[in-house]
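Enquirer: Following is a predicted model, sequence given first.
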Amino acid sequence: MSHYLIYSAYFIQGIIFVYFLAINSTYTLLILFALKDIIQHSYLSTTRSARRLLLSDSYYKPVSVIVPAYNEAEVVSNSVKSLLNLHYPEFEIIVVNDGSSDETVAVLKRDFKLRPHTKPVRLQVPHALIKGIYVSEDYPNLIVVDKENGGKADAINAGINVSSFPLFCSIDADSLLEPDAVLKASKLFIEDDELIATGGIVRVINGCKVKDGAVTDIELPESTLEAIQVLEYTRAFLSGRTGWNLLKSLLIISGAFGVFRKDMVLAVNGYRKTVGEDMDLVMRLHRHCLDNAIPYKIFFVPDPVCWTQVPYNLAMLRKQRNRWHRGLIDCLRNNRVMILNPKYGKVSLFAVSYFVFVEVVGPILELLGYISIPIFYLFGVLNTKFLLLLITVAILWGISINIAAIFLDNFNYRRYRKNGDILRLCWLSVVEFFGYREIMLLERVKATFSFRETGWGTQSRKAH
């Protein structure tokens, strides 16, 4: 047998081993960083003047809540009701109908008694034509913008132009905010003048009971597919995004819930039309501040809570993950100047490098590893003992990271109060490794080779 084949086999197995160590070590470090950050945040939330800031109307900045909506007739009414119940001294709600083909506008007119309004619009960032602006007769702070279709980023830009306040909160139309979510997020802008953007945790509403736009009972969804996504969201937000806080390198504020300083977003010309507009905006904010030596901070805060629907069937989930991965690649391509560029400091060294070499390159290496196993076995160059050890350690390590995220969440926030739900999440930490991850892996690899596609696809909703 050719020495070249043997050396190639060892080389590929070595690369896979290094990748395995790198990715799992990164996840472990992020969990440890998250633990430190959450403990620190919990301490600060119960000391200094934090409680007084939350309870006093004297400490706040008015906020514009922008809700882009496209074919959201099933859920938009409950979402608006949730926002109207926010505990906040001064805010406006701007629902932007992005050329929906369903009854989104009709539902809003019926439920909130809308009337035409001649509110002036400052054209500060580009967007498609606005056809009409409406204000609720019952709720003067509820504004509905009806515009031609231009995509989510375009809709948020229209909302920014219509908005009146120095902070804006972007929230998806299928999401619900807890009453104090905006207050908890926006108080940070009072405490720190350098803060330009923050995001809260996004939790899964599937399986929960909702009444009048508020989550009244929190339970895991019965569907295994939906429940695994609860596990993913817990791991991604508590261990992932919280962990990046310590490195001051947060690159993603979820499009489902984020609060921004409007002047800084205007400075980068608003949202850009891309599949991953939320990450793209945050990366451009980093670039703008670092290019111009502007002191700034971008933080994730773990306790303001937004509830969102996740896909309830595999076809929808695959489309979503394909779109997410295309968005990631497009953002990195558009901001490629930040890759391994010392000018951008820790953001480039840690966060951008992680997303390039772990999130983009990683799935390709992992798939090549799966493909190489039968090939090396047929040629007799597969080290089966090494392979079995690697697979066993990888699964056990991954399960440990999942369970650490579950207990980190349960210890600090105790959202799922039934022991059965906690045990089921632990069990799903194991189940995830046998089929689910492989399906998601294939979708990410597929997206890697079709990242130039710009379509979002359709996403059906269930009424809350």
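Expert: Ah, there it is. Numbering: from 1, shown residues only.
Enquirer: hey, let's count contacts and neighbours off CA atoms from now on
Expert: Noted.
Enquirer: Sketch out the strands for the stretch 151-300 of the chain, chain order is fine.
Expert: For the stretch 151-300 of the chain, the strands defined by DSSP state E, counting those that start in this stretch occupy 167-171, 175-177, 195-204, 209-211, 214-217, 257-261, 297-308.
Enquirer: I misspoke; the intended subject was the stretch 1-150 of the chain.
Expert: Taking DSSP E, counting those that start in this stretch, the strands of the stretch 1-150 of the chain run over residues 63-69, 91-98, 114-116, 130-136, 142-147.
Enquirer: Next: the stretch 351-464 of the chain.
Expert: Under DSSP E, counting those that start in this stretch, the stretch 351-464 of the chain gives no strands.
Enquirer: highest average neighbour count across the strands of the stretch 151-300 of the chain?
Expert: Comparing the strands of the stretch 151-300 of the chain by mean neighbour count (mean count of other CA atoms under 10 Å), strand 175-177 comes out on top with a mean of 29.
Enquirer: Can you give me the separation between the closest residue to His288 other than its chain neighbours and Ala256?
Expert: Nearest non-adjacent residue to His288, counting by CA to CA, 6 or more residues apart in numbering: Val268, 7.0 Å away. In this view, Val268 and Ala256 are 21 Å apart by CA to CA, to the nearest Å.
Enquirer: Tell me which of those two has more neighbours.
Expert: The residue with more neighbours, out of Val268 and Ala256, is Ala256; 23 against 16, by other CA atoms under 10 Å.
Enquirer: Alongside the first one, take a look at this:
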Amino acid sequence: MIDFLMQFTFWATWVLIVYYAIYNGVFLVVLLKGALEVSREVNWPSSMTLSEIFANPLTPGISIIVPAHNEESGIVDAVLALRNLRYPLTRIVVVDDGSTDETFQRLKDNFDLRPTSKVLAAAPQHEGKITELWATRSGDLTVVRKESVRLRSDAVNAGLRAADQEIVCMIDADSLLERDALLHIVAPFVADPTVLGVGGVIRPANGVTVSRGAVTKVQMPKKWVERIQVVEYLRAFLVGRTGWASIKGLMIISGAFGAFRRDAVLEVGGLDSTSLAEDADLVVAITKKARDEKRPYRIAFVAEPVCWTEVPNTFSALSTQRRRWSQGLGELIAKQRKMILNPRYGVLGMLTLPYFVLFEFYGPIFGVLGAFIALAGAITGLITWQLFALAFFVSVGLSLVSSLASVLIEESAYHRYSRLRDVVVLLMTTIVELMGFHLVHTWWRLQGVYRALFKRPSEWGTIERAGFEQEGPGHAPDDSPDQPQLQRETTADIAP
């Protein structure tokens, strides 16, 4: 019996080592590709390119869709900030999703809205009935009032009916775009007509200072739960998704900041309101349709434009979010299982989806079982401590290398955290994340796996926001977002 346990523990530990070696090895390759792409973007004469895009009469117009539910405290600032973006033609579509506060009244009073007879497109379908349609005299702002079914995707689909430009950009009402963000994100569309979707970088706004809809100071947040998310977002967005896009395997464009060709979104029926992974679901659906019809396509990602969004500031709120993400991934995998290891779907089918199935969805199960067997084996003498140390290095050490590399790339390329203190805190947080938070996060993901495998009802949940820190009372307008109340989650999935 002892011999059997020794053999079992020995080989189980080696399976764990191989598993994490492949997992971290693949991601390190993706990270390297992402780093090269970031370097290329930084060294490219982007200012000239952006100026050309701005002046080019063929630059496509953009409809910016903003779903809003009870956003009275910040909606005016949000629209003013969008109006100040540097782009030749923008049309803002705010979807008042059944707000019970003063959201619509503030929009009406500040932007001189009037009832409009604008004809909406017939598609896509949505559940909440549209009750009113208002617009400014110039037509640059349209407000769609609808009944709420408490689904962000339903509000976005209603907004798509009012969107009349070639490109649609979907952002959350509590998100802030940098001034040139639209010029950056539209560049791939202009350069390549086969581009169907483009994602941009999402960064936690917790800890930053805002004045009149613009970020004026970037600092690390004070809470560890917020700091950990800064590291996660750097690893996932700045290098992770940039790397996946460079090998034509990008699966996720965050709903907090993504742009698509309107026709491509309508061809797949808009967002799937039954999916927890609504953003990834849209990207996979667009990719699948293009592949099935054998049409050339590309899903791109640009690392320069930044969307600042507020992330959960308590572990309770974060746990709800991460369970939802894990369950949503499982539902997406089940829905698109015929794409997995199917050569018809290219890198997405042959590498990205298998990677997410094996390492992102089932990863918590392998991690918990493997770590328990290896640690118990070392303590009881069934395996050597040297073998356990190797397993620990491959699983934790290589992950630490990835996180530290992401921080290094951020600081060398963009240097947004300019204070030495913030950089030190950022480096310390990479260690805290792996040594402590990783275990808690694994437990939350396991709960999401359980809910997906046993088909438990989907739950979107709610997260209350604390609001952006304003640059003194004299700098922010009266309607500054002191306490925005959101009834949905940010859908910025941070899987690598």
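Expert: That came through fine. None of the values given here were measured: they were computed from a predicted structure.
Enquirer: any chance of the strands of the stretch 1-150 of the first structure in TSV, with distance to Asn161 of the first structure and mean neighbour count too?
Expert: Output for the strands of the stretch 1-150 of the first structure, formatted as TSV (distance: least, CA to CA, whole Å; neighbours: other CA atoms under 10 Å):
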stretch	distance to Asn161 of the first structure	mean neighbour count
strand 63-69	11	27
strand 91-98	11	26
strand 114-116	18	16
strand 130-136	11	18
strand 142-147	11	24
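Enquirer: And those: which comes nearest Ile391 of the first structure?
Expert: strand 63-69 (43.4 Å; CA to CA).
Enquirer: burial measure for Ser460 of the first structure, as a count.
Expert: 10.
Enquirer: picking up where we left off before, need the strands of the stretch 1-150 of the first structure in CSV (columns: distance to Ser239 of the first structure).
Expert: Formatted as CSV, the strands of the stretch 1-150 of the first structure follow (distance: least, CA to CA, whole Å):
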stretch, distance to Ser239 of the first structure
strand 63-69, 27
strand 91-98, 31
strand 114-116, 43
strand 130-136, 41
strand 142-147, 36
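Enquirer: quick one on the thing from earlier: residues touching the residue nearest to His288 of the first structure, list them.
Expert: Arg284, Leu285, His288 (CA atoms under 8 Å, 6 or more residues apart in numbering).
Enquirer: Equivalent analysis for Trp44 of the second structure, please.
Expert: Neighbours of Trp44 of the second structure in contact, by CA under 8 Å, 6+ apart: none.
Enquirer: what's next to stretch 149-158 of the second structure, contact-wise?
Expert: Contact with stretch 149-158 of the second structure is made by 65-67, 95, 97, 124-128, 130, 144, 146, 148, 170, 270-273, 278, 460, 487-488, as judged by CA under 8 Å, 6+ apart.
Enquirer: before we move on, back to that, export the strands of the stretch 151-300 of the first structure to JSON lines and tack on distance to Asn24 of the first structure?
Expert: Below are the strands of the stretch 151-300 of the first structure laid out as JSON lines (distance: least, CA to CA, whole Å):
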{"stretch": "strand 167-171", "distance to Asn24 of the first structure": "32"}
{"stretch": "strand 175-177", "distance to Asn24 of the first structure": "31"}
{"stretch": "strand 195-204", "distance to Asn24 of the first structure": "23"}
{"stretch": "strand 209-211", "distance to Asn24 of the first structure": "36"}
{"stretch": "strand 214-217", "distance to Asn24 of the first structure": "35"}
{"stretch": "strand 257-261", "distance to Asn24 of the first structure": "28"}
{"stretch": "strand 297-308", "distance to Asn24 of the first structure": "22"}
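Enquirer: Relative to Gln40 of the first structure, which of those is closest?
Expert: strand 297-308 (11.3 Å).
Enquirer: Other residues contacting the closest one?
Expert: Residues contacting strand 297-308 of the first structure (CA under 8 Å, 6+ apart): 38, 174-178, 180-182, 184-185, 194-206, 237-238, 241-242, 245, 248-250, 253, 256-257.
Enquirer: rerun at 7 Å
Expert: By CA atoms under 7 Å, 6 or more residues apart in numbering, the residues outside strand 297-308 of the first structure that reach it are 174-178, 181, 184-185, 194-205, 238, 241-242, 245, 250, 257.
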